[in-house]
Every structure is written in C-alpha cells, then in structure tokens.
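Enquirer: Here is my input; please provide its structure:
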Amino acid sequence: MRYLFLVREPDTPDRGPDADIEDWVRRHDADGSRVLGERLRPAADVRQVRVSGGRTVVTDGPFAEAKEVIGGFDVVEAPDLAAALAIAAEHPGSWGGGTVEVHPFWPTEEAGAE
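Expert: The predicted model follows:
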C-alpha cells in the first residue's frame, strides 16, 4: 500500500539539505520503500487557487498563522500501516520538533473501490 508522508517543519527560508535526510533517502530508495519525494519551497512561495462563481482567485502564501509548514513530502510503499509508521519514525523530519503526517492512499485497484 502507498502512503504520503507530509513533512511538517518550522518555516525557515534558509533550511537546507542535511546528512540525516540524505541518509534516510538513500536507505529507503535502496530497499524500494521510497517511491518519490521532494523538498518544498518556503510558505512565502506557495500559492492557493480557488474557483468561485466561475472566477479564479489566486492567493499568495502563507495562509495560516502557523509556525510550521509542509517542508517536503515522500511517497512510500509499505505492506501495512505499522510498517509505514516505522519508516516515518526513522524520517529526520519527525525529530526535533518536526512532524511526519502519514496519509494512506485511497485503494483504487481493489474491486468496488471508489
């Protein structure tokens, strides 16, 4: 089953790559559990799109008064939720004040899934 990891971290525009995440990526790419992942730009670079009454409205970020933003994401393949949670617990984004949200994908290959 696939899971989306949303890595929530403090919104600091100068955050850069670190050895811990590079090691995590290398290990989970090698074992095949990591399908895709990227760092995201700071909240000030985010845009929100909403269509209302046929009119498109684009709003500059940040959107909420929060101390953290979604700083990146990973898509992982794991046999079950317990395994996905174990992989998330190894993610450096879950350490030192950060959070990794684990979102299961909706099953689309099962009969009757909508």
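
Enquirer: going forward, measure contacts and count neighbours with C-alpha atoms only.
Expert: Noted.

Enquirer: what sits up against stretch 103-112?
Expert: Defining contact as CA atoms under 8 Å, 6 or more residues apart in numbering, one finds that stretch 103-112 is touched by Met1, Arg2, Tyr3, Leu4, Phe5, Leu6, Leu81, Ala113, Glu114.

Enquirer: I'd like the structure of this one too, to check against the first:
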Amino acid sequence: MRYLMLVVSAPDEPDDGPAPDIEEWVAKHDASGARILGDRVRPQEDAVGVRVRKGEVLVTDGPFAETKEQVFGFDVIEAADLDEAVAIAAGHPMAYHGALELRPFWAEEGA
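Expert: Predicted structure coming up:
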C-alpha cells in the first residue's frame, strides 16, 4: 500500500534528542524500494492558494489555513501495511524534531 508521508514542523512540541541522519534514512529506503519519491518544499511564504468561485480563479499568497505547523516536505512510501509505514516514519529525523503524517492513497478500483 502506498502512503503519502507529510513532513511537518511541530513548533509547540519539544525535540526528542539526537535524530537519525536524513541521508542515511533516504539511502536505506531508496535501496529497499520503500521510498518511491520525496522532496523538500519551499517555505509557506512561497506558497500560493488557488480556488475557483463562481467561475473566477482566485489566487492568494501563502497557505489558506492559518497554522503554526509548516509542511517541509513529503515522501511517497510503499509499505505492506500501516505498521510497516509507521516503522519507516519512526526512523525519519523529523519524527524526533517535528511530526510526520501518514495518509494512505485510495486503492485503485478493482485492485
């Protein structure tokens, strides 16, 4: 099953000490095939919101929702089940200094 793993800040939570090295985490999960894709994203100041209302395209600067948390990046991971996805996420450095959110992709029809 594929999961979108959002890498987010957690400014109100304390760090949990030294974290694993991100390059080692990436190399390990790229080699195993568990990490399909991943990248950092630009800060929320560079974000643009897009909505269509009454046929008009509305573009706004920054994120639509007001929140302290910021999305720093993402990974798409392949795991046998949620337990394996959680184990992969728990080894990510941001599990120690931020937060990770796992979202399963919808299964394809007939799969």
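
Enquirer: before we move on, the earlier item: give me the subset of the contacts of stretch 103-112 of structure 1 lying in strands.
Expert: Judged by DSSP state E, the contacts of stretch 103-112 of structure 1 include Arg2, Tyr3, Leu4, Phe5, Leu6 as members of strands.

Enquirer: Select only the buried ones of those residues in PyMOL?
Expert: The PyMOL selection below is limited to those of those classed as buried (16 or more other CA atoms under 10 Å):
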select buried, resi 2+3+4+5+6
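
Enquirer: close enough to count as contact, Asp75 of structure 2 and Val41?
Expert: No: look at Asp75 of structure 2 against Val41 with CA atoms under 8 Å: they stay out of range, at 11.0 Å.

Enquirer: Now do the nearest residue to Glu90 of structure 1 once chain neighbours are set aside: how many residues are near it, please.
Expert: Spatially, and ignoring its direct neighbours in sequence, Glu90 of structure 1 is nearest to Trp24 (7.4 Å; CA to CA, 6 or more residues apart in numbering). Trp24 of structure 1 is flanked by 16 other residues according to other CA atoms under 10 Å.

Enquirer: Trp24 of structure 1: what secondary structure?
Expert: helix (DSSP: H, G, I helix; E, B strand; the rest coil).
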